[in-house]
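> Have a look at this fold, sequence not included:
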């Protein structure tokens, strides 16, 4: 006999239902969305390197920096970004945060339309978010959305230079493109 469990209909139901399950999924607009679990080596390298660059420059007593195993509650549901920075919170048992400061997604052919479209729109409605970064895994290129002084989102900037900066309170984080893309892509490979 095939027994089907009831699918969740709210973010809280999803978090309880999803805990301990194998695979990767998100909860978007009332639906469970299966996600890719096998990424390319370059995708993995970029997410890991970005996470390390952030962790090297931010105080872990003030910020938590991690990869896609920890979720973020969004206006549309629950998502699991490739890299995220959140203020340090003492609740070590939480499954998600509602207050990310930085979110990054590494592009995959299957995720490109979502990362620039519905996912970007969802993330940009999170009140605490300061930066949304999309990283190409095929080209020496990133796209950065950031909030202006008036808390409005500025037009995304395509970055193909040597470095860019992110500001977290009094700390300026420098991300060097050469370090991020070493062995993956080079400025000469820009198209």
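Perfect, thanks for sending it. The model shown is predicted, which means the values in this text are computed figures rather than measured ones.
> Could you use CA atoms for every contact and neighbour count after this?
OK.
> what about the longest helix in the protein?
In the chain, with assignment by DSSP state H, the single longest helix is helix 41-57.
> in that one, what's buried?
42-43, 45-51, 53-55 (16 or more other Cα atoms under 10 Å).
> what's the spacing between that helix and its chain's center?
Distance of helix 41-57 from the chain centroid (Cα atoms, centre = their mean, to the nearest Å) equals 11 Å.
> Ok, stretch 53-62 next?
Taking Cα atoms, centre = their mean, one finds stretch 53-62 lying 16 Å from the centre of the chain it belongs to.
> quick one: the strands in the chain?
Counting by DSSP state E, the chain has these strands, from start to end: 25-28, 31-34, 63-67, 71-74, 77-79, 83-87, 96-97, 102-106, 131-135, 142-146, 157-159, 163-168, 171-176.
> Structure two is appended below for comparative analysis:
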């Protein structure tokens, strides 16, 4: 993320700003932050994840959203753009954003990794419906899955290598790392 806007904006002013600009912005409590673009690897992993989740959930009452859909986190007055989100029965949808996802996926980058693991995850944990947070490394085939148990405790499981798989119990699906990292070239920079 880049620097914040100079004065607080309302939600409507934020929506208008995004309609007028070619880039996307995150919003938090009246402050707007310009977002930076991703890499080819990031785009491939994000796209593969969207396809894998959509395929795995095709017979369930869930919707899978890619990086162009905003998420509103009411507890922090925040709008952001997760790489991938899954909404099921508890999810709320509107024309411009969604609320209450069951699962969020972020593809890590050097520029955003500490934010994705730290403050962003802290904000995501405020979403009571969120049960799974999946972090995908873009420099190697490696996944970290945080799942919330009924008592509210988060548990980490990991998978590595293209033979690995991520079991997302809350969604009742398994995602193979071979599918998530299909055609990703780790040798290119």
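Looks like it arrived, so ask away. Bear in mind that the values here come from a model prediction, so they are computed numbers and not experimental data.
> What is the burial count for the alignment partner in the second structure of residue 164 of the first structure?
Under the alignment (TM-score structural alignment), residue 164 of the first structure pairs with residue 166 in the second structure. By other Cα atoms under 10 Å, 20 other residues sit near residue 166 of the second structure.
> from memory residue 166 of the second structure sits against residue 147, does it?
No. Under the criterion of Cα atoms under 8 Å, residue 166 of the second structure is not in contact with residue 147, lying 11.3 Å apart.
> average offset between the longest helix of the first structure and the second structure?
Compared with the second structure after the fit, helix 41-57 of the first structure shows a mean deviation of 0.7 Å (mean Cα distance after the TM-score superposition for the first structure).
> Show me what that helix is packed up against.
Counting by 3 or more Cα pairs under 8 Å, 6 or more residues apart in numbering; DSSP states H and E, the packing neighbours recorded for helix 41-57 of the first structure are strand 63-67, strand 83-87, strand 102-106, strand 171-176, helix 177-181.
> quick one: residue 63 of the first structure from residue 84 of the first structure, how far?
Per Cα to Cα, to the nearest Å, residue 63 of the first structure is found 10 Å from residue 84 of the first structure.
> List the residues that contact residue 37 of the first structure.
Applying Cα atoms under 8 Å, 6 or more residues apart in numbering, we find residue 37 of the first structure in contact with 23-24.
> Apply 10 Å and report the result again.
22-25 (Cα atoms under 10 Å, 6 or more residues apart in numbering).
> do you know how far it is from residue 15 of the first structure?
18 Å.
> do the same with residue 184 of the first structure
In terms of Cα to Cα, residue 184 of the first structure sits 35 Å off from residue 15 of the first structure.
> residue closest to the middle of the second structure?
For the second structure, residue 82 is the residue whose C-alpha lies nearest the centre (Cα atoms, centre = their mean; 3.0 Å).
> Need the nearest residue in space to that residue, chain neighbours excluded.
residue 67 (5.8 Å; Cα to Cα, 6 or more residues apart in numbering).
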